[in-house]
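>>> Okay, here's the prediction I keep looking at, along with the sequence it came from:
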Amino acid sequence: MSYHVVTRWGDSENGPTDQRMREILGELDMEDVEHPDCWLTHETGWTLSISAKSLVTYENPESDGEPRHLTQVPRSKAFQLWKTLAAGDLAKLEEEPWQPGSHPPLSEEELRARRDEAERIRRELDRQFYDSLGDERPDLPCRHEGCPRGSIQFSVFCRPHHFESLYRRPCPFQH
């Protein structure tokens, strides 16, 4: 049976020895958020990805099945899973208590934190854009009905109305 491993640094190795597979898994102990995992792919297309956070994902991108995962997998167990896949023993891998999806669902707290961070970034980007619009020209009035402000350069609108015309939502800054 044929298999290859991709290290967390992106190097591909065909049929590494047991010792080399342990070394590749050991690389996950080093901190590197940009390279969080390594994986073994069998000639059947099945892949076992092992992350630095002890998450194992089992999938075959060429099949109709969804990815599955295990959490808190010790390196020794990860090695055994790799050995099982390298041997092509898919039936034995199917016996594992796989959970649906490529990772566990996010908690409400994690979702809230991500939404808060996304909103913070959006406000920051909105402010940068708004500030880049430059000064309003009082001698050329904004064409938005009833607006007493002047238009900005290269627009018929003042800063808030130019923002709203592009983003199709209310301007969060001064009117």
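Received the coordinates, thanks.
>>> make it CA atoms for all contacts and neighbour counts henceforth
Will do.
>>> So which elements touch the helix or strand harbouring Leu40?
In this assignment (DSSP states H and E), Leu40 forms part of strand 37-42. Counting contacts by 3 or more C-alpha pairs under 8 Å, 6 or more residues apart in numbering; DSSP states H and E, strand 37-42 is packed against strand 3-6, strand 47-51, helix 75-86.
>>> what's the angle from that strand to strand 47-51?
160 degrees (axes from the mean of the first three to the mean of the last three C-alpha atoms, to 10 degrees).
>>> now the angle between helix 75-86 and strand 37-42, please.
30 degrees.
>>> Run the chain-centre distance for strand 37-42.
From the chain centre to the centre of strand 37-42 is a distance of 18 Å (C-alpha atoms, centre = their mean, to the nearest Å).
>>> Any chance you could list what contacts that strand?
Outside of strand 37-42, the residues within contact range by C-alpha atoms under 8 Å, 6 or more residues apart in numbering are 1-8, 24-25, 28, 47-52, 82, 85-86, 88.
>>> Structure two is appended below for comparative analysis:
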Amino acid sequence: MSYFMTDLSGTYVEEPDEATMRTILDGLADADDEHPDVSLTHENGWSLRAFPSGELLWLLWENLDHADDPDASPRQLSGVSKEEVLRLFGLLATGDTAEIERLAGS
């Protein structure tokens, strides 16, 4: 399965390991209006975008391949710790979307 991350500058990193994911996520400390998020996208179309929100993060969970499908509308997860984001990124990297779907309230 293939996946990639996008850092704050928009640079793609193919199949990053957990340490690289953490480094990219740590980059959110420098987020601004022009570069507000980082993301992990799986080849199945599902994507998690992480945005800073004080000490915690909020996530946008969406399927980029089915953006026009009302049953696949983007959902938010608020107040998420960095460790939980890393865990969810790891699940998505393997294509395991069930736990993310559960947390996103689908």
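Thanks, I have the structure now. Fair warning: this is a prediction, and the values are worked out from it, not measured in the lab.
>>> what's the TM-score here?
Aligned and superposed, the two chains score 0.86 in TM-score terms (TM-score structural alignment, normalised by the length of the second structure); 99 aligned residues with a C-alpha RMSD of 1.5 Å.
>>> picking that back up, buried ones among the contacts of strand 37-42 of the first structure?
3-8, 24-25, 28, 47-52, 82, 85-86, 88 (16 or more other C-alpha atoms under 10 Å).
>>> that older thread, format the helices and strands packed on strand 37-42 of the first structure as JSON lines; extra columns: distance to Arg120 of the first structure.
Shown next, in JSON lines, are those (distance: least, C-alpha to C-alpha, whole Å):
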{"stretch": "strand 3-6", "distance to Arg120 of the first structure": "36"}
{"stretch": "strand 47-51", "distance to Arg120 of the first structure": "29"}
{"stretch": "helix 75-86", "distance to Arg120 of the first structure": "37"}
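>>> Which among the ones you listed is found nearest to Asp139 of the first structure?
strand 47-51 (60.8 Å; C-alpha to C-alpha).
>>> just checking, what packs against the following helix or strand past the closest one?
For strand 47-51 of the first structure, the following helix or strand on the C-terminal side (DSSP H and E) is strand 56-59. Judged by 3+ C-alpha pairs under 8 Å, 6+ apart, the packing partners of strand 56-59 of the first structure are strand 47-51, strand 68-70.
>>> looking at these, which is closest to Ser132 of the first structure?
strand 47-51 (41.4 Å).
>>> after superposition, how close is the closest one to the second structure?
Mean deviation of strand 47-51 of the first structure from its aligned counterpart in the second structure after superposition (mean C-alpha distance after the TM-score superposition for the first structure): 0.3 Å.
>>> Give the other helices and strands that that strand contacts.
Partner elements for strand 47-51 of the first structure (3+ C-alpha pairs under 8 Å, 6+ apart): strand 37-42, strand 56-59, helix 75-86.
>>> possible to save those as JSON lines with distance to Gln99 of the first structure?
Listed next are those as JSON lines, based on distance: least, C-alpha to C-alpha, whole Å:
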{"stretch": "strand 37-42", "distance to Gln99 of the first structure": "18"}
{"stretch": "strand 56-59", "distance to Gln99 of the first structure": "9"}
{"stretch": "helix 75-86", "distance to Gln99 of the first structure": "15"}
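>>> for these, which one sits closest to Glu136 of the first structure?
strand 37-42 (51.0 Å).
>>> what's the distance between the residue most central in space within the second structure and Asp26 of the second structure?
Among the residues of the second structure, Leu48 comes closest to the average C-alpha position under C-alpha atoms, centre = their mean, at 2.4 Å. Here the criterion is C-alpha to C-alpha, to the nearest Å. By it, Leu48 of the second structure lies 15 Å from Asp26 of the second structure.
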